[in-house]
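K.L.:
Can you look at this prediction? I've put the sequence above it.
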Amino acid sequence: MSVGIVMLVHTALGRAEQVARHWATAGCPVVIHVDKKVDRKTYQEFQASMQDVPEIDFCKRHYCEWGGWGITAATQVASEKMLAQFTDVRHVFLASGSCLPLRPVRELIEYLDARPRTDFIESATTSDVPWTVGGLDIERFTMRFPFSWKTQRRLFDKYTALQRRIGLKRRIPKGIVPHMGSQWWCLTRQTLSAILEDPERATYDRYFRKVWIPDESYFQTLSRQYSSNIESRSLTLSKFDFQGKPHIFYDDHLQLLRRSDCFVARKIWPHANRVYNAFLTDEDGAMKRAEPNPGKIDRIFAKAVERRTRGRAGLVMHSRFPNEGWENGLTCSNYSVFQGFTELFEDFEPWLSKATGTQVHGHLFSPERAEFSGNQKVINGGLSDDPNLRDYNGAAFLTNLIWNTRGERQCFQYGPMDSQKISTKISKDPNAQVSVISGAWAVPLFRANHNFSDLRREAARLQKIENKFLYKLRSPNAKARIRIWTMAEFIESPMEPLQTIIDEIGNAPQRRLSEVPKMADLKGFGQFLQNLKNQGMHPHLMGDFPINDGPAVSIQKPRKPYLVK
């Protein structure tokens, strides 16, 4: 007894010839179906090139289009010729022109000889398979699909939507339970002949002609009618990506293919010379006898899919950039954002740098320029302080800054006078540590020498901007680590929040603060706020300030005690 190989070929005919000869030399007869889209001259030359091998034959050709009936029809005619012409064949193995035997063919023959009545075909009901891609599970069996998904996509989608809207459903033939699975199977002569000679075949063919992707359901469904022993798995290693497209194996995958222990792999790049040479000409280097186990490399494929779709956190690549959320997080590491601190403290930036050992920038999103630490014009990665370059894509600017300076925590100032386009991204970034003293933007206005009517308008504008930012920070969608203090409660006891911030950054060994930055002189600030109220602008974000001298300079009101352990 032997194994018959049905090959479906449409491209890379030179490689298909090489593999067909390999099968035939090992004692396996081959019937080849060539897609009718291949021109006649090329087909005749391909056919003539193998006339010297009597074990290789060709069958009637069909037009084969992905998702259509042609592939199933091609499989039927090739299988019929195999069963009729090669009577000693007990198992028929379906392969493509890009399939490659990974183990000596005699091992496949011996493996199937030991299982003479076993059919190897992946076959599961639609409710049991989680890997269908395209939004159609049971619907592919209850709707009609007269239009090509690839070449007539708009008609395909519109006709599918129409059927859903009017509730049009096809009747599944009596006794049929739709199953799905890999196209690449290995069936016994008894099961395959029963399918092809079924008295109801015309009914089944008529039904499956309008099923979407029938080559993944026709034999998978009908084999359940006749097989006495189905192993729902394929002997062919065939991996698919998250979009349902088959993975292509290259020379780099040679050792990976060896580890699979599978008999056949699909889909091999036709120019992978090392792979073809290793498995078609080097029997001594073939894999050891073992049960096929594609699961051994599933972990590698899973990681490849994750890397393709998610990538490394904070590293945007061309393949993922056009899709929102594919960057796997805005940034690659933790950073700190401070709002209101430079307004309240006169020397906050040098103090924070000394206390934490981090790189502390000014207002990176200031309208004038990106205020890099040390007044640099260009920073790691060639990032310029030019606001036009920065604002072209503020999120990418921040992503690049954190990526290019990874290993050193970055801190920068942010406020209502800065560009707000990045505010939503910051609030949703789990790597961001955001500390806000709300209302501190009023301190520079208090100290400015401008007409009060201008100060009132500016205060109203800044408060409105900050209020929107605080709303984003308090949103359920916010993922950043957020701390918000009103200005009044912060200056009442500034040591506690400053200590908390230093501890959260955690770059230096935890210790109690021995010095704090110098706070701005707030004498008369309360009266300034009252004047704004008197002019019709209510400054509510800074908390409840008394009209007399602010708490920072008051000596009558005792501060909360600070416990030093």
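P.N.:
Arrived safely.

K.L.:
Could you use CA atoms for every contact and neighbour count after this?
P.N.:
OK.

K.L.:
tell me how far the ends of stretch 424-443 are from each other?
P.N.:
Start-to-end span of stretch 424-443 (Cα to Cα, to the nearest Å) is 25 Å.

K.L.:
How far off centre is that stretch?
P.N.:
With Cα atoms, centre = their mean, to the nearest Å as the basis, stretch 424-443 stands 29 Å off its chain's centre.

K.L.:
so how far is residue 287 from residue 28?
P.N.:
Look at residue 28 and residue 287: by Cα to Cα, they are 20 Å apart.

K.L.:
Between these two, which is the more surrounded one?
P.N.:
Neighbours around residue 28 and residue 287, counted as other Cα atoms under 10 Å, are more numerous at residue 28. The numbers are 25 against 18.

K.L.:
let's bring in a second model and compare:
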Amino acid sequence: MSKIAFILLCHKDPDGIIAQAERLTAAGDCIAIHFDARAGAGPYRKLRAALDANPRVTFARRRVKCGWGEWSLVAATQEAARAALAAFPDATHLYMVSGDCMPIKPAAQAHALLDSDDADHIESVDFFGSGWIRTGMREERLVYRHLFNERAHKRLFYASLELQRRLGLRRAVPAGLEMMIGSQWWCLRRATVEAVLDFCACRPDIVRFFRTSWIPDETFFQTLVRHLVPGSEIRSRPPTFLIFSDYGMPVTFHDDHHDLLRAQEHLFARKISPDAALLRQRLDALWTARDTPSPAPVTGQGRNIYAYLTGRGRTGRRFAPRFWERGATIGAGRELLIVTSRKWQVGRRLAERIHAVTGLPRTGYLFSEQDADLPDLGGIGSDIAKRARHRRAMVRMIYDYHGSDRLVICVEPGHLDLIRDFATDRCTTRVLEVRCPFDDAYLLGHAQRAGLLTPHSPSAVVEALLPTLRDEMTHESDRLADAGLAHFHRIGPSAPLDANAAELRRFLSIPPDAARQIAATEQLYEE
């Protein structure tokens, strides 16, 4: 059976560390603690007095003065790992945690996972090609030497970097190493940690390289494990659940995040707020529970849900065009007919029916779906993001392809920035919203298609998310109506047939009979 030796790096809150050590060792595991040498002697003595008698607790023999982004964090990890290997010969895995980490699965479930899968759990992706780094320096982390701490000596840090750039002092990465990057929170097999430490003893040149790199705790173990262990024995996902914001900062979890955390596939979560007393109490009891509770339905969609919810209020709500978009134009004398409906099937069906009755060229949701019934443009419009960036040029090409001055396209109602941009063009832009009701079944299906939920999502998560989705869709419709568009029309299943036909006649500038024929389309509003 697996036995975990936790590697705990910490620098404050001795009372919290004592409680964490007692909790993690209560299930039969052990822990090696490195307490930052920059911290005072008093807190360290308090730790030793409280934990020295616990045979499942050991301390790093040498305390390192740690600084964020420095090699010192890797050195401290190595010191704690050596202490764990020496003190706990029966430990099968070493698991990196911090004082902000807490379990989100019972100990029995964590042991069962490690027993069933003989592998190392460490995020390890290509440094240069993965796009893992969200903000700040990328290759500069490696190709230049970093002798100063960016937080403690900011001016010296950037002056040194600029001097190396001017003098051309770039360096190559060590030959034979494929540079990797990933989360510093990992769980490695004992043999893997021993192999990494032995490799460091044999290759001091590698250590020298990483010693002067920036933020090496995100590259050192990730690179060496990939170098020393077959890829089939690496699970390139951190065992600890964490989320980074768009600004590269770790997200902090609070009391109301319990169900979200329990629904993840990971074993631990970081960062738990020190003020989340209820959450800490519940997770504390979870790890040592004798009667293991039934596992919560696992969705693993935490990051997608976070990205969706934090994107509300920003995505699609930009009211001014960026400067590089002002040059393109669809052109005077052309008419752009925008069909907008949150239900894509309804929007596409209406556009197709308009084409069948009037012969007008049409597309699907060309700014949202890859296959949007686009003509062959030679691959120019193959990238959805690029279509949106160059939307006027894209639409102008479709006009030119069909040789028509009128075009029907589908756009999501949430893309008000696109609709507004088209409305400011010299062409005539008309907008028709197909307003449909949204029952729970539709919202649930939409959430699953968007990756926010799975068929096994906990009911509490579903109940919390569906009202947010419904409010968002209603808000999108209201914003369209309030946008001040010169030619805005609306139809829907709740309106009389004659009213819908009249709106279609004004939207399309077609005879009443043709408009009524479109409005009377069978199952027009069905999903």
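P.N.:
Looks like it came in fine. Given the structure is predicted, the values throughout are model-derived calculations rather than measurements.

K.L.:
May I have the TM-score of the superposed chains?
P.N.:
Comparison of the two superposed chains (TM-score structural alignment, normalised by the length of structure 2) gives a TM-score of 0.59, and 342 aligned residues with a Cα RMSD of 3.2 Å.

K.L.:
Quick one: the helices in the stretch 351-500 of structure 2, in order.
P.N.:
384-389, 391-402, 416-423, 440-449, 459-481, 497-508 (DSSP state H, counting those that start in this stretch).

K.L.:
Can you point out the buried residues in the last one?
P.N.:
Going back to what we said before, that points to helix 497-508 of structure 2. Using 16 or more other Cα atoms under 10 Å as the test for burial, helix 497-508 of structure 2 gives 500, 501, 502, 503, 504, 505, 506, 507, 508.

K.L.:
nearest to residue 484 of structure 2, of those residues?
P.N.:
residue 507 (16.0 Å; Cα to Cα).

K.L.:
The closest one against residue 433, yeah?
P.N.:
No - at 10.3 Å, residue 507 of structure 2 does not count as touching residue 433 under the criterion of Cα atoms under 8 Å.

K.L.:
list residues touching both of the two?
P.N.:
Taking Cα atoms under 8 Å, 6 or more residues apart in numbering as the contact rule, residue 507 of structure 2 and residue 433 both touch 488, 489.

K.L.:
on that earlier part again, dump the buried residues of helix 497-508 of structure 2 into CSV; add distance to residue 395 of structure 2 as well.
P.N.:
Listed next are these as CSV, based on distance: Cα to Cα, whole Å:
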residue, distance to residue 395 of structure 2
500, 27
501, 27
502, 27
503, 24
504, 22
505, 23
506, 22
507, 19
508, 18
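
K.L.:
Which of the residues you listed sits closest to residue 134 of structure 2?
P.N.:
Comparing the buried residues of helix 497-508 of structure 2 against residue 134 of structure 2 with Cα to Cα picks out residue 507 as the nearest, at 43.8 Å.

K.L.:
quick check: longest helix of structure 1.
P.N.:
When structure 1 is parsed with DSSP state H, its longest helix is helix 452-473.

K.L.:
for that helix, packing partners?
P.N.:
In this structure, helix 452-473 of structure 1 makes packing contacts with helix 423-428, helix 442-447, judged by 3 or more Cα pairs under 8 Å, 6 or more residues apart in numbering; DSSP states H and E.

K.L.:
Now with 7 Å, please.
P.N.:
helix 423-428 (3 or more Cα pairs under 7 Å, 6 or more residues apart in numbering; DSSP states H and E).

K.L.:
Can you point out the buried residues in stretch 135-152 of structure 2?
P.N.:
Going by neighbour count (16+ other Cα under 10 Å), the buried part of stretch 135-152 of structure 2 is 140, 141, 142, 143, 144, 145, 146, 147, 148, 149, 150.

K.L.:
got it, and stretch 118-127 of structure 2?
P.N.:
In terms of neighbour count (16+ other Cα under 10 Å), stretch 118-127 of structure 2 has its buried residues at 119, 120, 121, 122, 123, 124, 125, 126, 127.

K.L.:
can I get the buried residues of stretch 135-152 of structure 2 in CSV with secondary structure and distance to residue 195 of structure 2?
P.N.:
CSV is the format used below for those (DSSP: H, G, I helix; E, B strand; the rest coil; distance: Cα to Cα, whole Å):
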residue, secondary structure, distance to residue 195 of structure 2
140, helix, 28
141, helix, 25
142, helix, 23
143, helix, 26
144, coil, 27
145, coil, 26
146, coil, 27
147, coil, 28
148, coil, 30
149, coil, 29
150, coil, 31
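
K.L.:
Adding distance to residue 11 of structure 2 as columns, could you present these in CSV?
P.N.:
Formatted as CSV, the buried residues of stretch 135-152 of structure 2 follow (distance: Cα to Cα, whole Å):
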residue, distance to residue 11 of structure 2
140, 28
141, 25
142, 27
143, 30
144, 29
145, 27
146, 23
147, 23
148, 21
149, 18
150, 19
